[in-house]
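Chemist: below: sequence and its predicted model.
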Amino acid sequence: MRDDNTRNTIIFFVCAALLLLVYQVFVIDPQSRRQAEERARQAPAAATASAAGPAAPAVPQAVTRDAAVTASPRVPIATPYLKGSLSLRGARIDDLYLLMHRQTLAKDSPPVELFRPEGTQYAWFADTGWTGANVPGLPGPQTVWTLAEGSTLAPGQPVTLTYSNGQGLTFTRIIAVDDKYMFTVTDTVANTSGQPVTLAPYGSVQRQGVPPTAGRNGVVHEGGMGWLEKRRPLKYAKWQKDGSSPTYTAQGGWIGITDHYWLAAMIPAQNQQIQGQYRLTRAPGVNVLDANFVGQAQAIAPGRQITISTHVFAGAKNAPILRDYQDKLKAAHLDEAIDWGMLWFLTRPVYDFLSWLYGHVGNFGVAILILTVVVRLIFFPLANKQYEAMTKMKKVQPAMTELREKYKNDPQKQQQELLALYQKEKVNPLAGCLPIFLQIPVFFALFKVLQLAIDMRHAPFVGYIKDLSAPDPTTIFNLFGLIPWDPGTLPMIGSLFAYGTPPGFLHIGVLPILYGFTTWLTTSMNPPAPDPIQQRIFQLMPILFTFILAQFAIGLLVYYTWSNILTVAQQYVIMRRFKVDNPIDQIIRRLQGKPKEAG
């Protein structure tokens, strides 16, 4: 039968998607993380570096962060958005905190750490310099530069560093920073050696080991990211598994490393041709990930000098800030550092509208509620047709069941009678399908937006919801928030919440339960499937979705739960109008002690 085949097809695709999602969340992701950690622990000796790029790093034994910072002379960095220091050894930007973002919700929480010096665990830093074949005395990681001018790197207060190699080459580096996240490194090489030399500029963002928390979000890209003629993403796991990438040739562009919310990127002069690469160097006990570019080699005649400028972005992936830099520097697609996804044409405007709402209402949770209402209003006519069609199907369900039973041994006659019933009652079994398919792209776009929106990080909503980007903090193991303890610290079950096991497997809080209940209401208002097994599948789906979504950010659950409530209200009004019994009225009658069939 036509309607049965359609329903079976939908059920097949829904179940297949659910099985794939469950398998990805509970099997593939934990297994990939464990394998990545094992590879990092057992990494062999360092591999050979690309001849075109900067020298391969040599990773020293890990030391504490404080020890690494005090081991070299430094210049303080102080801006409204950043604090840290610049190392005179290597002239690197390797000590950086983001003042606008805290590590936790605690009032005394330190700011988010972005960069940390080489030699520490999970070192992350930006490096610029010169490379050249058979040119001795080029400054490198161990070169100590001289602070020639300035004392603190701040907006409007650049610092000047110098170094002479004693063989006729003098290097001058002027580093400036703006009031947000952009550094400008201007390098000059003066040749007084009496012999021509050929040098090429390079820039590198290097990460020595990847923290276990990086790359865990399967929805938002984390790893290598750049725009070299086109978008060039490379996930952490693939990078460490497959090794160095090919070399990409481009005019300008940018290349770097990104986490969920943070980005470090090199932006060369946009008028120069470069070669970019994601390089992997295996050192004892650690994988070194290096996103670098090498510019065109330039000959410097005796008595002449050359100057090259490179911009270094180090900060939060805030879309308006990235777009502002993109326009000012003419850096193509810099805002592509934000993973807009395949549905970027929907994700971008939805993200911008949500940010606009947040800027006006001042509460990100309220902005999510308003966005949900706006989306529902846009799709109201389509949704109304969908719910009306489903309500009509539910209304004729008893007659359909009777016909199926009456003509169960004569499928052809059964089909004829069903078609006659559809014509008589003006019911189209497929009328509810098209609106669903039209809404799916928007559904996924909203899902993506609420995963990547940095404004949702540490954003409070109401009551116990203090961070919309974190899972619901309540759970049955703390009596839904009444007992102030972390289930991960509990004996016997603590290991179930540890890293490497299915996240959120037992973490079912207040809002996930409310989401599950409202999802059950929406499915209960739909016409039942003709097959008992299909009915059981639809009954179990709200439970399955509850367990799956419980591990996601609570901001997502705010959206889905509120969307369910609006759906239930719309369906309830339509069902009352068509005089079709619905689960809400059934619940009310049961609470009142009335019979189920009562009208």
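Modeler: Alright, I've got the coordinates. It should be emphasised that the depicted structure is a prediction, and the values quoted were computed from it without experimental measurement.
Chemist: C-alpha from now on. contacts and neighbour counts both.
Modeler: Will do.
Chemist: show me what secondary structure element comes after the helix or strand harbouring residue 75.
Modeler: Applying DSSP states H and E as the criterion places residue 75 in strand 74-78. Counting by DSSP H and E, the element after strand 74-78 in chain order, helix or strand, is strand 82-87.
Chemist: roughly how far does the residue lying closest to residue 170 once chain neighbours are set aside sit from residue 173?
Modeler: Distances taken as CA to CA, 6 or more residues apart in numbering place residue 164 nearest to residue 170, at 4.4 Å, with adjacent residues excluded. In this view, residue 164 and residue 173 are 12 Å apart by CA to CA, to the nearest Å.
Chemist: which residues touch the lengthiest helix in the chain?
Modeler: Across the chain, the longest stretch assigned as helix under DSSP state H is helix 554-577. Helix 554-577 is contacted from outside by 365, 368-369, 372-373, 376, 384, 387-388, 391, 447, 450-451, 456, 467-472, 511-512, 514-515, 518-519, 521-522, 525, 549-550, 581-582, 584, using CA atoms under 8 Å, 6 or more residues apart in numbering.
Chemist: among those, the buried ones, what's the ChimeraX command?
Modeler: Filtering the contacts of helix 554-577 down to the buried ones (16 or more other CA atoms under 10 Å) takes a single ChimeraX command:
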select :365,368,369,372,373,376,384,387,388,391,447,450,451,456,467,468,469,470,471,472,511,512,514,515,518,519,521,522,525,549,550,581,582
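Chemist: can you count the residues close to residue 203?
Modeler: Counted by other CA atoms under 10 Å, the residues lying close to residue 203 total 27.
Chemist: another one to put next to it:
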Amino acid sequence: MFDTGNIFNTIFLIPILNILLAIYKFLLILKIPGALGFSLILLTVLIRLILHPLTVTQLRSAYKLNKLKPELDNLSKKFKGDKVKLQQEQLKLYQQAGINPAAGCLPLLLQMPILIALYNLFFKLLSNGNITQVVEGINKVVYYPFFKITSLELTFLGMNLAHKPSEWQKLGWWLLLVPVVTALLQYWQTKMMTPKSTASPVKKEIQVNNQKKETNEDMGTMMQKQMSFMMPLMIGFFAYSFPLGLALYWNTFTIFGIIQQNQLNKHFEKENGTNKK
């Protein structure tokens, strides 16, 4: 189940599994009901906290780029027919603002293996259907005998974390609320990450009048708007198709991300105001 010969499993998945087991066993000792569900939540939050420095770097870069959007839009209009000159002017603007456009990508790339490992781990634990096989697979890769388990309690707040919302006809219509909530949370976070338009009403009117002339520029905005709807719908579909435990993980990850981004945005605004003074 957990291939120890796989480098990715050895570096990421199995260590994360052992952390999950440590939390799970601790909660079992405390006799907390729904130990696995709370373990998934605590592990997700822990990973988020570990990745916090990278997230700050990523969001700070995105914040600065958003602040430059009006100037970047002006450059795009000014040098619409000269891509080389446009790139040169954009680079100058980035240098003047002290921004490295790639700075926001690197933290995301560093986070991806951990996030993929989390997803794969929860998927393996909850999608197998054979708890005995899952337990045997887990016990083969534990770091300490204390982490070994005899069973896996899948019930959390009255729900079986292995059940899927797609089984709502057998299990109850309320399961459909899970993908809906998941999609709405994802939409909320996506909207928070979308640059706010700073154009004045006059500029907006000019843009409408010149819509035919600026089709290429509008395409980027249209794509961005489409993605703000498509991504939540896609995540919602995954939440509908996959076990509830994965939705629990994803929603915890998203809620923490929303709180984190909201707090960081306030910090960046305050930081930006202080720098202006």
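Modeler: Received, thanks. Because the structure is a prediction, the values reported are computed rather than measured.
Chemist: from the contacts of helix 554-577 of the first structure, which land in strands?
Modeler: Using DSSP state E, no member of these sits in strands.
Chemist: about what we covered before: and the angle from the strand holding residue 75 of the first structure to strand 82-87?
Modeler: Using axes from the mean of the first three to the mean of the last three CA atoms, to 10 degrees, the direction of strand 74-78 of the first structure lies 160 degrees away from that of strand 82-87.
Chemist: in strand 74-78 of the first structure, which residues are buried?
Modeler: 74, 75, 77, 78.
Chemist: quick one: the helices in the second structure, in order.
Modeler: 7-8, 14-29, 35-50, 52-78, 83-97, 105-127, 131-139, 168-171, 177-193, 201-209, 215-241, 244-276.
Chemist: so which of those comes closest to residue 1 of the second structure?
Modeler: helix 131-139 (5.4 Å; CA to CA).
Chemist: what range in the second structure matches the longest helix of the first structure?
Modeler: The alignment of helix 554-577 of the first structure onto the second structure (TM-score structural alignment) covers residues 244-267.
Chemist: give me the mean deviation of the longest helix of the first structure from the second structure.
Modeler: Here the mean offset of helix 554-577 of the first structure against the second structure after fitting is 1.1 Å, by mean CA distance after the TM-score superposition for the first structure.
Chemist: could you give me the buried positions within that helix?
Modeler: Residues 554-568, 570-572, 574-575 are the ones in helix 554-577 of the first structure that count as buried (16+ other CA under 10 Å).
Chemist: off-centre distance for the match of helix 554-577 of the first structure?
Modeler: 7 Å (CA atoms, centre = their mean, to the nearest Å).
Chemist: next one: stretch 18-29 of the second structure
Modeler: That offset, for stretch 18-29 of the second structure, works out to 24 Å (CA atoms, centre = their mean).
Chemist: farthest from the middle of the second structure: give me that residue.
Modeler: Most distant residue from the mean C-alpha position of the second structure: residue 209, 37.8 Å away (CA atoms, centre = their mean).
Chemist: for residue 202 of the second structure, see how far away that one is.
Modeler: Counting by CA to CA, the gap from residue 209 of the second structure to residue 202 of the second structure is 11 Å.
Chemist: ok, residue 248 of the second structure next?
Modeler: Going from residue 248 of the second structure to residue 202 of the second structure by CA to CA gives 45 Å.
Chemist: cool, and residue 232 of the second structure?
Modeler: Distance from residue 232 of the second structure to residue 202 of the second structure, counting by CA to CA: 32 Å.
Chemist: tell me which of those two has more neighbours.
Modeler: residue 232 (22 against 9).
Chemist: returning to that earlier point: in the second structure, what stretch matches the strand holding residue 75 of the first structure?
Modeler: Under TM-score structural alignment, there is no match for strand 74-78 of the first structure anywhere in the second structure.
Chemist: and that strand, what does it pack against?
Modeler: strand 82-87 (3 or more CA pairs under 8 Å, 6 or more residues apart in numbering; DSSP states H and E).
Chemist: summarise which helices and strands the very next helix or strand once past the strand it packs on is packed against.
Modeler: Counting by DSSP H and E, the element after strand 82-87 of the first structure in chain order, helix or strand, is strand 92-102. Secondary-structure packing of strand 92-102 of the first structure (3+ CA pairs under 8 Å, 6+ apart): strand 82-87, strand 111-115, strand 123-131.
Chemist: try it again with 10 Å
Modeler: Judged by 3 or more CA pairs under 10 Å, 6 or more residues apart in numbering; DSSP states H and E, strand 92-102 of the first structure is in contact with helix 65-70, strand 74-78, strand 82-87, strand 111-115, strand 123-131, strand 305-316.
Chemist: which stretch of the second structure lines up against the fifth one?
Modeler: Using TM-score structural alignment, none of the residues of the second structure align to strand 123-131 of the first structure.
Chemist: which among the helices and strands packed on strand 92-102 of the first structure is found nearest to residue 17 of the first structure?
Modeler: With CA to CA, the closest approach to residue 17 of the first structure among those belongs to strand 305-316: 33.0 Å.
Chemist: show me what counts as buried in the helix or strand following that closest one.
Modeler: Sequence-wise, the next helix or strand downstream of strand 305-316 of the first structure (DSSP H and E) is helix 319-329. Across helix 319-329 of the first structure, burial judged by 16+ other CA under 10 Å covers 319, 322, 323, 325.
Chemist: residue 164 and residue 173 of the first structure: which has the busier surroundings?
Modeler: residue 173 (25 against 17).
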